[in-house]
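A.B. asks: I'd like to go over a predicted model; first the sequence, then the structure.
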Amino acid sequence: MKQSAARPLLWLGALLAVYLCAPFAASIPQIGQADWASVDWRATWSAVAVSAMSASVATLIILAGGVPLGYWLARSRSRAVALLGFVVQLPLALPPLTSGVLLLFLVGPYSGIGQFFDGRLTDSFAGIVLAQTFVAAPFLIIAARSAFAAVDPVYDDVAATLGHHALTRFFRVTLPIVWPAIRAGLALAWLRAFGEFGATVMVAYHPYSLPVYTYVVFGGQGLPAMMPLLLPTLAIAIVCAVLSVYSRGARASLAPPTDNGDEPASFTPAAPVQSGEVLRLAFDATRKLGTFNLDVAWQPRTRRLAIIGPSGSGKSLALRIIAGLEQNDAGSVTLGDADLGALPPERRQIGYMPQDYGLFPHMTVAQQLAFPVGADATNARYWLAHLGLDKLTARLPRELSFGQRQRVALARALSRHSQLLLFDEPFAALDTPRRRRLQQSLRALQREIDAVTVIVTHDPDEAALLADEVLVIEQGRVLQAGPVDDVFQRPASLRVAELLGLRNVGIGVVSAASVIETASGLRLPCADASLAAGTRVMWRVAPRALRATPDGAWTGTLTGHALRHGDRYVTIEIGGETFDIASEDAPHAANDVQRFSIERDGVSAWASSYASLCS
């Protein structure tokens, strides 16, 4: 079915290929009829030299200005720049003769610029270069703009956090990534300049370029004199085609890795970590982006931290403010006694890992680890061996598995003795088994280093594993912050409980000693007798506190089934409240209605100012 569907496309492609090849085939019989005797080879090679030299000069001019212009057009959102991008493409749409006329208005002998140069800009080598530059520049500019626009900004962000200033980031990261596209644009620009006729004949009829000389010979001697003049052009085209094929072959990917490499490395510290005073991160982040407002403040007391929240809550924005990649409209960011908020990202001495790890596609593993400013070669070698990467140093990122990429990014961040490591959902793109293995690896690493680590995640299990303190945010506001155990055991609101994936949680009021009346009117026993009557509370029932028993005091209805972390649960409804309990504690009944007991010791409650606001 797929082959039959693709057949019409194949025929269409083949038809165009035949048409493009047909003129070359049609020229072969004309070789014998060519007027070789009357060829002025000296004039011919002079024209070839003029075209080749002028095209090369024009291409250098286009390279010097076209790359920055393409970068500007790609990164600016100004309407004026968008209009400029439209204007620089006009030479592609204009007839070449029209382009020549426009150039005469600018540099002709009667223009202000032309008179300033005493008419030397026309009928000269300079005139040929000007004409070729005007018509060929859009090829490079468009290629450069498209290439720069396609570069993921995360590479520049990561390079900044690794200590590199803007100019260094451009030449060492951005430009090498886009260079294949720019190289292609340069080749097109050179070929277009070499073959330029219309604008050249208007601006600089003399000295003869090859296209103009071909036109002159054709007008004087006719078609038989054309074949000798076509040979240089065909030879150049063949050379360009060969170089293109060779370049494409050289860029072909190497063989994929033979091992998956996602098993966690064995974390056995070479020496025990010498911990001094524990560094503490504190930040007050305020940022307005369109209709979204972030206003988050946190002063944790430990060094393993997590920020958790749903998509669009502002957790990644908060992390980028800590890294210095986003402006903090108000507030501060401090690490110990250091005021990070006063420093640009390249001076914050941090390690930043975005979701896809931000490995530079043109650098090998060894080059990635040598890239950070102030990278310690001895430290880098240690982490290469420690993370199982010492045999991968010559590989590019595309030749690594997900697990290997994650470990390379870790080693790169650790190679410069970073005191603050920021992870933006580093495991989001991985399948569950691989994610669990790498989480365990990172947890082992956290025990080994002194750096403060901040994990941004929407996975509560990941936050509980990798953090000692957690910050829960939504819509740019703090919902709750504190030690992991406190937040998970006593969420401040139903929304926090939902974000943390907690079950059997609700709101209510203490109606009597050790009795909680839920929002639906269900009366729950509670072991905590210290709560005064009338206190608004949140409550939680442990799954094991609910059991199906023939003489239970509560009647419940089975309403559903669920599988979480390999364990089966059933959902029951008791007195308008919904509970999840282990399936073995609720044997299936014919009518799905059973009696249940609720153990007092399994019901916890705590005062909450949010309880009256939750629904």
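C.D. replies: That came through fine. Bear in mind that the values here come from a model prediction, so they are computed numbers and not experimental data.
A.B. asks: contacts, neighbours, all on C-alpha from now
C.D. replies: OK.
A.B. asks: Now do the same contact list for residue 266.
C.D. replies: 386, 387 (Cα atoms under 8 Å, 6 or more residues apart in numbering).
A.B. asks: That should have said residue 214, apologies.
C.D. replies: So residue 214 contacts 226, 229 (Cα under 8 Å, 6+ apart).
A.B. asks: Distance check, it against residue 342.
C.D. replies: 65 Å (Cα to Cα, to the nearest Å).
A.B. asks: mind listing what residue 100 touches?
C.D. replies: Going by Cα under 8 Å, 6+ apart, residue 100 touches 131, 198, 199, 200, 201, 202, 203.
A.B. asks: Residue 432: neighbour count?
C.D. replies: By other Cα atoms under 10 Å, the residues close to residue 432 number 11.
A.B. asks: now do residue 373
C.D. replies: Neighbours of residue 373 (other Cα under 10 Å): 18.
A.B. asks: how far does the helix or strand hosting residue 12 sit from the chain's center?
C.D. replies: Here residue 12 sits within helix 2-27, counting by DSSP states H and E. Per Cα atoms, centre = their mean, to the nearest Å, the displacement of helix 2-27 from the mean C-alpha position of its chain is 38 Å.
A.B. asks: now do stretch 256-266
C.D. replies: Averaged C-alpha coordinates place stretch 256-266 at 23 Å from its chain's average position (Cα atoms, centre = their mean).
A.B. asks: quick one: residue 607 and residue 532 touch, right?
C.D. replies: No - counting by Cα atoms under 8 Å, residue 607 does not reach residue 532; the two are 9.9 Å apart.
A.B. asks: Tell me how many other residues crowd the nearest residue to residue 536 once chain neighbours are set aside.
C.D. replies: Among residues not flanking residue 536 along the chain, residue 509 sits closest, at 4.5 Å (Cα to Cα, 6 or more residues apart in numbering). Counted with other Cα under 10 Å, residues neighbouring residue 509 total 25.
A.B. asks: Check it against this one:
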Amino acid sequence: MTPQATRGAPVLLLLGLLLALYLLAPFAASVPFLFDADWHGADLAGILSATLVSVAAATTSTLLVTLGGVPLGFLLARADRARPRALFWRGIGLGVQLPLALPPLSSGVLLLFLIGYASPLGRLSGGRLTDSFVGIVLAEAFVSAPFLIVAARSAFRSLDPALLDVAATLGHAPAIVFRRVALPLCARGILAGAVLAWLRGFGEFGATAMVAYHPYSLPVFTYLAFGTEGLPAMLPVIAPTLLAALAALALLLGLERARPSWAVPAPADPAPLAAAPAGAAAGPAPALILRAGRQLDGFALAVEWRSTARRLAVLGASGSGKTMTLRVLAGLEPGAVRIGARDLGCLPPQERPLAYVPQSFGLFPHLPVGRQIAFAADSDPTLARHWSERLGLDALSGRRPDALSLGQQQRVALARALSRRDTRLLLLDEPFSALDATLRRRLGRDLLALQAETGLRTILVTHDPEEAMLLADELLLLDRGRVLQSGPVAALFARPVSEQAARLLGAVATARGVAIGPDRIAIGADVALRVSGAPLRPGPVGWAVRPYQLRVGPEGDYPATLLERGDAFDGQRRLRIRLGDAELDALADPDCPRPGLCRVSIDPEAIQVWSAG
């Protein structure tokens, strides 16, 4: 704690204890009257009857409220992210909480307008909706429903939306996603809301007295007893209320303390995958055609893309629209998608032949590994067993996600995706972003082996150009929602369309020159670089080369000047070199020359060139 927080702690403690004292004081004040109460003269039959009525009515109203309140809480939570309908749902959310702000007697008056003797519903029912057990249930449901709705909405709002998206892309309809994912993960919060709603209904007096004075509920019976017998007779009457409240609060405490204890020490990651067998499909795939356009606050996405490659990557900086593009392909955002002759744009996500692996892997916290892998609606048991064994997950089948390392979580997500019968497209959103460098390289090689083994078309979203070079044959470069460039990896790396594209492709330091031939760039008075690739047009160009691709040695092709020689680290030195008019970084062995004149070599294929005219 900060010094300011420490100094303020006694004040906070005092304020909290004062309120706690006030809330507990009435219970303490009743203790001396326990022995003075008329326990033998109490109307035990009336108390028992009123208690049973209140328990039955509170239970019935809570069941009814739960039946509609849980779906409503789910819809309200989901609507918080649905901007076009936000105003409508905001009104619904506000309206269903109004009973919280109303005095109970006012709630009863409003209900009489709806179900009283003179109302259309009252006349239609012959007056059976008031002064009856049904009336008690309706009154308690009206005043207690907001407690459950608010609790359910809060529970569903805290749910990671990626889990619902993944379940949909694994072939499950919305109702199944709700039942198998949302409901189990939010059950404790919903049950806590149901307990609060039961307590509110059990103790309701005002609305009940207005709508259904008979049969007596326990609060109404308590009021009558106080009016006829006075305070000494009240302890036997309120005893059932106290017992019911204590039981419900004990249940709440149990829910709070019953946190799932799934985590156990994560075992080491399984061994790297063996090399993929030969013979996997490597030829062109059916043409993938994508058109996506979204307009959000401060951001616009406009993407058109066509490719027949099997290994694709979407490369861009954070906020460029990469993930949104992937979500369009998955059917989680609107857009036109076609694969060959098949139009996917009109299909919901659960009907598309694909599997989606979000950045967080999207594993369901309540399911063990075995059930995760078999979760898809069209999961093939044979494929599930194959990929579980192939990815080294057999020994982990009983573990839940929080007992797995990040590498194991990624393998589970891949096994689940590959276990679908009809998967034609594997969508991977930044699959290595949460991993350290060593594990990232290892799992990248694993994914490369899986690509070769399955022949599946994969689309990888990444901000790392090295991942894109390793795992993709074609690239889509995005910048602020717009396509900068698309095409084969080698072509884009050799000829980025602009300096911005070159930087996205990994160029750190850029330089200027003049194309003086189809494969020559003049970068100074006496230096003309030789480049490969498509012939250059004469004129100003930009160019870049990575530090590890520039070699210093006495047999180098170009004269240069070594300006700085850094300290040796990890078997290399970082150098600063002037080549023509450009100053570049380079990496060299620790025993490289000292500052002064030197010579350098650059592979022509390593030089990126773009028009600067």
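C.D. replies: That came through, no problem. On a predicted model such as this, the values are computed, not experimentally measured, just so you know.
A.B. asks: Who are the contact partners of the aligned partner of the residue nearest to residue 536 of the first structure in the second structure?
C.D. replies: In the second structure, the residue paired with residue 509 of the first structure is residue 514, using TM-score structural alignment. Residue 514 of the second structure sits next to 521, 522, 523, 538, 539, 540, 541 when contact means Cα under 8 Å, 6+ apart.
A.B. asks: Then residue 573 of the second structure?
C.D. replies: Residue 573 of the second structure sits in contact with 565, 566, 567, 587, 588, 589, 590, where contact means Cα under 8 Å, 6+ apart.
A.B. asks: What separation is there between it and residue 561 of the second structure?
C.D. replies: Taking Cα to Cα, one finds residue 573 of the second structure at 16 Å from residue 561 of the second structure.
A.B. asks: Likewise for residue 232 of the second structure?
C.D. replies: Between residue 232 of the second structure and residue 561 of the second structure the computed distance is 102 Å (Cα to Cα).
A.B. asks: For the match of residue 509 of the first structure, pull up the helix or strand it's in.
C.D. replies: Using DSSP H and E, residue 514 of the second structure falls in strand 510-517.
A.B. asks: with the first structure superposed, average distance for that strand?
C.D. replies: Compared with the first structure after the fit, strand 510-517 of the second structure shows a mean deviation of 3.9 Å (mean Cα distance after the TM-score superposition for the first structure).
A.B. asks: In that strand, which of the residues would be classed as buried?
C.D. replies: Of the residues in strand 510-517 of the second structure, 510, 511, 512, 513, 514, 515, 516 count as buried by neighbour count, 16 or more other Cα atoms under 10 Å.
A.B. asks: where does the aligned partner of residue 379 of the first structure in the second structure land in three-state SS?
C.D. replies: Counting by TM-score structural alignment, residue 379 of the first structure corresponds to residue 383 in the second structure. Three-state call for residue 383 of the second structure (DSSP: H, G, I helix; E, B strand; the rest coil): helix.
A.B. asks: What about the nearest residue to residue 383 of the second structure once chain neighbours are set aside, how many residues nearby?
C.D. replies: Nearest-residue entry for residue 383 of the second structure: residue 419, 4.9 Å, with adjacent residues in sequence omitted and distances by Cα to Cα, 6+ apart. Residue neighbour count, defined by other Cα under 10 Å, stands at 25 for residue 419 of the second structure.
A.B. asks: What is the equivalent residue in the first structure for residue 419 of the second structure?
C.D. replies: Under the alignment defined by TM-score structural alignment, residue 419 of the second structure is paired with residue 415 of the first structure.
A.B. asks: just checking, that match touches residue 380?
C.D. replies: Yes - using Cα under 8 Å, residue 415 of the first structure makes contact with residue 380 at a distance of 4.7 Å.
A.B. asks: shared neighbours of those two, anything?
C.D. replies: Here residue 415 of the first structure and residue 380 have residue 369 as joint contacts, going by Cα under 8 Å, 6+ apart.
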